[in-house]
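Output the structure for:
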Amino acid sequence: MALTDMDSSPGMFEGTEISELCDSIKDIHRLLRSVGSFYAELDAAEAPGGNGLQIDFKKWGIRTITEDLLARQYAKIDRMAAIYKEEQERMRGR
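I've put the predicted structure just below:
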């Protein structure tokens, strides 16, 4: 297949999929940095003589929320990867 043939056909990177994928990756990076910073602050705030129950609860909440948000972002990335693989197979079949 000539390069000009590929240029005239719809490309696999048209539409909003690429920007969604990039945004998902950026969101994961921001989320992990923010959670890591907050988690480090909680560790530093824990009183040596205290029971730490409130801080443990906050850590559990952060972990739960983070896992949910990451699962959503990973689902977006998996969807984009599936679109990419389907497009590769379609291009091979031409």
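
CA atoms for contacts and neighbours, from now on please.
Noted.

Tell me which other helices or strands the helix ranked longest in the chain touches.
When every helix of the chain is counted residue by residue (DSSP state H), the longest turns out to be helix 53-93. Here helix 53-93 touches helix 17-45, going by 3 or more C-alpha pairs under 8 Å, 6 or more residues apart in numbering; DSSP states H and E.

to compare against the first, here's another:
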Amino acid sequence: MPDMNDGMVKRVRSELSDVLRPWQDRYPALEIHAQATIGGAGRQLVDASYDAALVVVGRRTRRAAVGAHIGPVTQALLHHAVAPVAVVPHD
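Now for the predicted structure:
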């Protein structure tokens, strides 16, 4: 199965590069450290916050009458991250 795992790693790295490329092109001075991990996103990002100056997460803009309506990953970060957290709304 090593060949299958190697192929999966290459595919994931390629897909991650494709997702990040527009942001790298838009903000060339920004230093980006891409990492793919296995496990829950909240726990992974909280762990990563120990070495971060800032953790930035997105939040879909919802047209609800009350509340910010953040998801479980953002909530985990806001409660447990060591670094400051920026929550950026987007469509």
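
How alike are these chains, TM-score-wise?
Superposed pair, TM-score by TM-score structural alignment, normalised by the length of the second structure: 0.32. Supporting alignment: 36 aligned residues with a C-alpha RMSD of 2.3 Å.

So what's the gap between the longest helix of the first structure and the chain middle?
5 Å (C-alpha atoms, centre = their mean, to the nearest Å).

what angle separates that helix from helix 17-45?
Using axes from the mean of the first three to the mean of the last three C-alpha atoms, to 10 degrees, the inter-axis angle of helix 53-93 of the first structure relative to helix 17-45 is 160 degrees.

Quickly find the element holding Asp3 of the second structure.
Using DSSP states H and E, the element containing Asp3 of the second structure is helix 2-26.

Which is the succeeding secondary structure element to that helix?
Past helix 2-26 of the second structure, the next helix or strand by DSSP H and E is helix 41-48.

Go through that following helix and flag the buried ones.
Gly42, Leu45, Val46 (16 or more other C-alpha atoms under 10 Å).

which helices and strands does it pack with?
Using 3+ C-alpha pairs under 8 Å, 6+ apart, helix 41-48 of the second structure sits against helix 72-80.

which outside residues touch the helix or strand just after the helix it packs on?
Per DSSP H and E, helix 72-80 of the second structure leads on to strand 85-90 as the next helix or strand towards the C-terminus. The contact list for strand 85-90 of the second structure, computed with C-alpha atoms under 8 Å, 6 or more residues apart in numbering, reads Leu54, Val55, Val56, Val57, Gly58, Arg59, Arg60, Thr61, Thr74, Leu77, Leu78.

buried sites along strand 85-90 of the second structure?
Val85.

now Lys10 of the second structure: how far from Pro2 of the second structure?
Counting by C-alpha to C-alpha, to the nearest Å, the gap between Lys10 of the second structure and Pro2 of the second structure amounts to 12 Å.

When the two are compared, which one has more neighbours?
Lys10 (12 against 7; other C-alpha atoms under 10 Å).
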